[in-house]
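In: The following block contains a protein sequence and its predicted model.
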Amino acid sequence: MTEDRVMMIKRLRMRSMRRGIKEMDLILSAFAEAKLDGLSDADLTLYDTLLTENDHDLYGWIGGQFAVPERYRALIAQISALAEGVTRPA
């Protein structure tokens, strides 16, 4: 049985707010609430893959401390745009 879009978005929202570090809970849950409904199916799948990455790597990518892997660049740019004030002062 394949997961339908509604259930996938619900699952991704839950995974976005139950992270390893509080900063990523805040960043990813805000992104999930604001953007998941509008993402394409391909971008939802990519976001699902992104959520398997280490939180410290994600935080470094979003905050600009580490180089972002090519496949995640556009998605990380969207997440970073909403993370102002969490990863760096506003």
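Out: On my side now, so go ahead.
In: switch to C-alpha atoms for all contacts and neighbour counts from now on
Out: OK.
In: how close does the residue nearest in space to the middle of the chain sit to Leu82?
Out: Geometric centre of the chain, nearest residue: Leu28, 4.7 Å, by CA atoms, centre = their mean. According to CA to CA, to the nearest Å, Leu28 and Leu82 sit 9 Å apart.
In: ditto for Leu51
Out: According to CA to CA, Leu51 and Leu82 sit 17 Å apart.
In: same question, Met14
Out: Met14 sits 18 Å away from Leu82, going by CA to CA.
In: can you check Glu3 too?
Out: Per CA to CA, Glu3 is found 28 Å from Leu82.
In: Kindly report the same for Gly63.
Out: In this structure, Gly63 and Leu82 are 11 Å apart, going by CA to CA.
In: ok so, going back, give me the buried stretch members for the helix or strand containing the residue nearest to the centre of the chain, please.
Out: Following DSSP states H and E, one finds Leu28 within helix 22-35. Under the neighbour-count criterion of 16 or more other CA atoms under 10 Å, helix 22-35 has 23-32 buried.
In: Next one for the comparison:
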Amino acid sequence: MSTTHQSDPANRARLRWRARRGLLENDLILTRFLDAHEAGLTDDEVDALTRILDVSDNDLMDLILARKEPDGVDDLPRVHALLTRLRAA
């Protein structure tokens, strides 16, 4: 049986750790978002956030500020939906 993000404290801690960024602005936005929404994230939303966290800090800032949109393998509806929520945080 697979473990969901919400049922595994280690997965939740790992996501929080990955959300820590070198750019203070990214760090503040991601921390604020997780503080407000982490408990309600679905596994699809966690997957989308993980994909977003895989980009470099400068690219992440461009995504959050809507200066660019996800492309390639990350151009998925769930990634766009999570970015919309992040941009509102």
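Out: Here it is on my side, so go on. Not measured: the values here are computed from a predicted model.
In: that older thread, which residue packs closest to the residue nearest to the centre of structure 1, ignoring adjacent ones?
Out: In space, Leu28 of structure 1 comes closest to Ser16 once its chain neighbours are excluded; the distance is 5.0 Å by CA to CA, 6 or more residues apart in numbering.
In: same deal with His80 of structure 2?
Out: On the basis of CA to CA, 6+ apart, the spatially nearest residue to His80 of structure 2 that is not a chain neighbour turns out to be Pro70, at 7.4 Å.
In: What's the match for that neighbour in structure 1?
Out: In structure 1, the residue paired with Pro70 of structure 2 is Val68, using TM-score structural alignment.
In: Counterpart of the residue nearest to the centre of structure 1 over in structure 2?
Out: The equivalent of Leu28 of structure 1 in structure 2 is Leu30 (alignment by TM-score structural alignment).
In: For its match, give me its contacts.
Out: Leu30 of structure 2 sits next to 19-20, 86 when contact means CA atoms under 8 Å, 6 or more residues apart in numbering.
In: Using PyMOL, make a named selection holding only the buried ones among these.
Out: PyMOL command restricting the contacts of Leu30 of structure 2 to the buried ones, with burial defined by 16+ other CA under 10 Å:
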select buried, resi 19+86
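In: Which of the contacts of Leu30 of structure 2 are conserved in structure 1?
Out: When the contacts of Leu30 of structure 2 are mapped onto structure 1 and scored by both residues aligned by TM-score structural alignment, their matches' CA atoms under 8 Å, the shared contacts come out as 19, 86.
In: Now do the end-to-end distance for stretch 54-71 of structure 2.
Out: Across stretch 54-71 of structure 2, the terminal residues are separated by 13 Å (CA to CA).
In: which of the residues in it are buried?
Out: Under the neighbour-count criterion of 16+ other CA under 10 Å, stretch 54-71 of structure 2 has 57, 59-61, 63-64, 69-70 buried.
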